Structures are given as structure tokens and as C-alpha cells.
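>>> This is the structure alone, sequence omitted:
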């Protein structure tokens, strides 16, 4: 009995640690990208290419081990659409990191779940409900407080993380559609294989800069940490329910603030805190609503 309780405790604990580890890894990735673009002058398109190309090299043994069986698909069009949406999101995210401080970028990209809610309604006809509409309105209001477009010194580059959030939301919706017929290995593998050539074309359009010195090592680190972060993210969702691990994902906000402060001396402005609090609160409201819906569905299934 004790051994059973110990194992049942270990899985949620491992999931929580994996989610925190993923958040820390992504924060370091963002710091490396900001240093290589904002400070060392690497074009954002080249930085994005090298990040994922080097990440693919790290993941190559796994790709080769899976072999051609993982490439069997009946949804090649959806895989291509997912890759295009992901590439645009990545390019806008890295371009945003080259323009705005990391604390602002990470808070704004956290509006992605609210774009998912709108997309699920528009494209899948899902029932949203008053709670989610309220959370979506609140989330975007928090983003507006952080952006403060009414200020004279407003930089339109600050909109790039919001645009990245919208395209990543599209990626999530396509992924949801793919999971109905495709296995997780194929979905991951196609994204890895399709991202690199598209990123390469975009990088070549801006001269295809090959980084050297400190910039090269920063992007090598970003590539390795990108693979590690995605592995930890997958592990977290394997070991526990999404409702349990999702609150730990919000730790990426203070983790990114810490990286920005210690690496660059960036400190959030006064308007950031109320805006970020509204975004996080709205995200938690969506999560609680999802839990209630899942409980109702389980209860209805048990009665049937």
C-alpha cells in the first residue's frame, strides 16, 4: 500500500518538476535569442533558423530511430499548414525578442490561449460559454495594459509577440485536428523536418548570416535547450493531467523576468504588473472552466 501511494505521488511530482524545467529551459532559450539578436546583431530570421536547425541535429538520432514508419500520414496538408503557422509564429517571436524586452514579450505571448478559444469557435464551432468569453476579454485587456499603445513612445515591434501568440494558437488548433487521426510521434517528426527548410529560405532572404563567436554558442545553447524543453513538456503531460500541470506553466513568467533581469538588467515597468496579473488570472479561469467541463462530461458518461 505504501509503495502504491509513493508511486502515485511520484508521477505528479515528476510532472510538476518537468513543467518547471521546461519553463526554465524556454526562459534560457529566450535569453539566448535576445542576446544574439538585440545585442550581437544576428538577424532574427537567421537566429530562428540556427536555433531549430541545431535543435534538429540534436534530435536527429531520435528521427533516424523512428525511421520511415513515423512518416506515414493521411493528412500531409494539415502537417504543412501546421508547419507554416509555426514558422510564422517563430519568426515573429524571435523578431519580437530583437525589439522588446523579454519580460514584455513573454507576458504578451501568454495571450495565445485566448486566440485558441476564438479559433475553436470560428473553425470548429465549439461552444465557448460566458466564462471563456469573459476570460478572453480580460486576457486581451491585460495585454493592452502592457502594450499601452496610447503612449507617445509606443513601439509597433511590441505587437510582434501578440502576432506570434495568434499564429501559435493556430498551430495548436491544427495539432488538435491532427491528433484525431495521427500519432504524436508523426506530428512531432513532421514539424521538426518541415520547420528547418522553411526557416532556411526566410534566413537566406535576409542574407543567411552564419553566426560566429559568442553568437554561435548562444544559438547552439538555444537549439539544445529547445529540444530539452519540448521533451520536458511532453514528459509533464504524459505523467499527469493537463489541468494539474498547467498552473506550473505560468511560472515561465517570473522565470523569464529573472533571466531578463540578471542577463540584461531589464526590469518590468509599473504597467506590466497589473496587465500580467489579469492575463494569468484569465488563463487560470479558463483552466478551471475546462476542469468543470471535463467533470460534467465524465459524470454524464458514467450515467450513460
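Structure's in. What do you need? Since the model is a prediction, treat every value here as computed from it, not as a measurement.

>>> going forward, measure contacts between C-alpha atoms and count neighbours the same way
Fine.

>>> Which stretches in the stretch 1-150 of the chain count as strands?
Using DSSP state E, counting those that start in this stretch, the stretch 1-150 of the chain contains no strands.

>>> Next up, a structure to set beside the first:
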């Protein structure tokens, strides 16, 4: 749960930097450059951890599938983010816990109590109260953002299926490589612009934050029960509120403040609600 919260903080900070740079650089170019910084950093970290000798494991089908989901999710989500208010895009992306909970029930046979369903729904309601998305903003780009959310959910579910012997740092590296290659291919049809030192600095910082977020997200999805870990994505909203205040001077209104209380309360409720054991063949026979 702490890893998920940390990942969300890193991702929101990364989104802020990338959205800012997108005002002066094409999307494909900035995603590619950010990816290069991430690959360099992750390769160095993997080498220091002694994980590079296991590099052939990146060719495993599930690792490749996860990297593919993440690469397309990144391009789809960021493309929509550049055309939507960050609050609206964040609200749409916060539907991921609900999708993951459904996947956990259907595919992993995790049993989710009515109370946990209620807490997750309350958390999502709190998100909507905080961001207060306007109807006018939900256009074609919002639909694209929802597609990115579905891809993110597929990525997180696939993470659970990867053999535990594959180091998380290598899974993180595979994602960075896939995103960078896809962005580079996308950029072949666009004219690339000269990059100044300030833009490079912001993209380098975004690359570090993205790498941290990737790694922590992988750790959280491999170690925790999906229906419990997923709602802690909501913690990223608190980071977004802080960054909004520090960068743009945004202050939550009454509805937003109510949403924050509801959001935090729902997270605490999920954390303290006892886990419902999965059904066993014996249970089924008893029925």
C-alpha cells in the first residue's frame, strides 16, 4: 500500500512536468526524451543490483505483454492529458481501482465484501467531488483518456501474472524501453524541434520520477491483494492538490474539501476491513 501511494506521488509529479513541457515540445519527442533518461537510470540501477545478468527474462511473454500494455497506455493517456485539464484526466484515471477490483473478483477469485465495495465507491465519489469535472471537458479526448485507463488496468493485472523470479527492476526497465521505442516510432512522422537546457532538465527530472513510479507500482501490484492495494491510487489526488496549490495557487472549495475527507475515510476503511477468504472446493461442496 505504501508502494502504491509512493508510485502515485511520483506519477502525478511526472505528469505535471510533462504537461508543462508539452506546451513547447511535441508529445512524441518529449515522451521519447523522457524515456531515454529513464532507460539510462534504470539500467544503472539494475546493474548496481546485479539484475542485468537476468536480462534474458525480459523476453518472457508476460513481461513483453505487460510492457506493451504500458507503452500504449502511456501514449494514449498522455495524449489526452495534453488536451484535458489535469484534474479531469486524473478523475478518469482514478476509475482504475474499480476496474481492478472487478478483475480481481472475476479472474483471481478474490472475494470482496459489500463494505469494501462501498468504500471503493465512496473513494471514487470523493475524487469526483474534489476534481469537479465539467461536462464540457468530457469530449473525445476524455474518451481517449478512459481507453488509457483500461490499458493501465490491463497492465496492472498482467503484473500479477509475471513469475516472481523476474526482478521488479527489470520489469520496470522493460516498460521504459517499450514506451521509448513506441514514442520514437510515433515521432518518425513528426518534425523534431531543438531542445533547450531547461526542457532537458525538466524531462530528466520527469524521467527519474517516472522510473520511481514504475518500480513502486510493480512492487505494489506483485506483493499486495489487488482489491486492497488498488484504492490507494486515490492518494495521488492529495499530491495533485498540493502541487496545484504550490504551482498555480489553487485552493480547494467546500465540495473539494468534503471530497478529500470522503477519499481519505474510504482509504482507511479499506485498510482496516478484514480480508474475505477466497472460496475453496470444500466451501463449494458444503454449499
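On my side now, so go ahead. Treat the numbers as computed from the prediction; the structure is a model and nothing was measured.

>>> Residue 150 of the second structure maps to what in the first structure?
When the first structure is aligned by TM-score structural alignment, residue 150 of the second structure is paired with residue 166.

>>> Actually, residue 201 of the second structure.
Using TM-score structural alignment, the partner of residue 201 of the second structure in the first structure is residue 217.

>>> where's its match relative to residue 264 of the first structure, distance?
Note on residue 217 of the first structure: its distance to residue 264 of the first structure, by C-alpha to C-alpha, to the nearest Å, is 17 Å.

>>> Ok, residue 197 of the first structure next?
From residue 197 of the first structure to residue 264 of the first structure the distance is 32 Å (C-alpha to C-alpha).

>>> coming back round to it: what strand or helix carries the match of residue 201 of the second structure?
helix 213-239 (DSSP states H and E).

>>> Please name every helix or strand in contact with that helix.
Judged by 3 or more C-alpha pairs under 8 Å, 6 or more residues apart in numbering; DSSP states H and E, the packing partners of helix 213-239 of the first structure are helix 2-34, helix 44-66.

>>> go with 10 Å
The elements that helix 213-239 of the first structure packs onto, with contact taken as 3 or more C-alpha pairs under 10 Å, 6 or more residues apart in numbering; DSSP states H and E, are helix 2-34, helix 44-66, helix 242-249.

>>> and residue 132 of the second structure, what does it touch?
87-88, 91, 126, 255-256, 259 (C-alpha atoms under 10 Å, 6 or more residues apart in numbering).

>>> Now a PyMOL select for only the buried ones of these.
Command for PyMOL, covering only those of the contacts of residue 132 of the second structure found buried under the criterion 16 or more other C-alpha atoms under 10 Å:
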select buried, resi 87+88+91+126+256+259
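
>>> quick one: the helix or strand containing the match of residue 150 of the second structure to the second structure mean distance?
Following DSSP H and E, one finds residue 166 of the first structure within helix 160-178. Following superposition, helix 160-178 of the first structure is found to deviate from the second structure by 1.9 Å on average (mean C-alpha distance after the TM-score superposition for the first structure).

>>> tell me which residues in that helix are buried?
Using 16+ other C-alpha under 10 Å as the test for burial, helix 160-178 of the first structure gives 160-175, 178.

>>> cool, and stretch 195-209 of the first structure?
For stretch 195-209 of the first structure, burial by neighbour count (16+ other C-alpha under 10 Å) applies to 195-196, 199-200, 202-203, 208-209.

>>> any idea which of those is closest to residue 282 of the first structure?
Here the nearest of these to residue 282 of the first structure, counting by C-alpha to C-alpha, is residue 195; it sits at 31.3 Å.

>>> Thanks a lot, see you next time.
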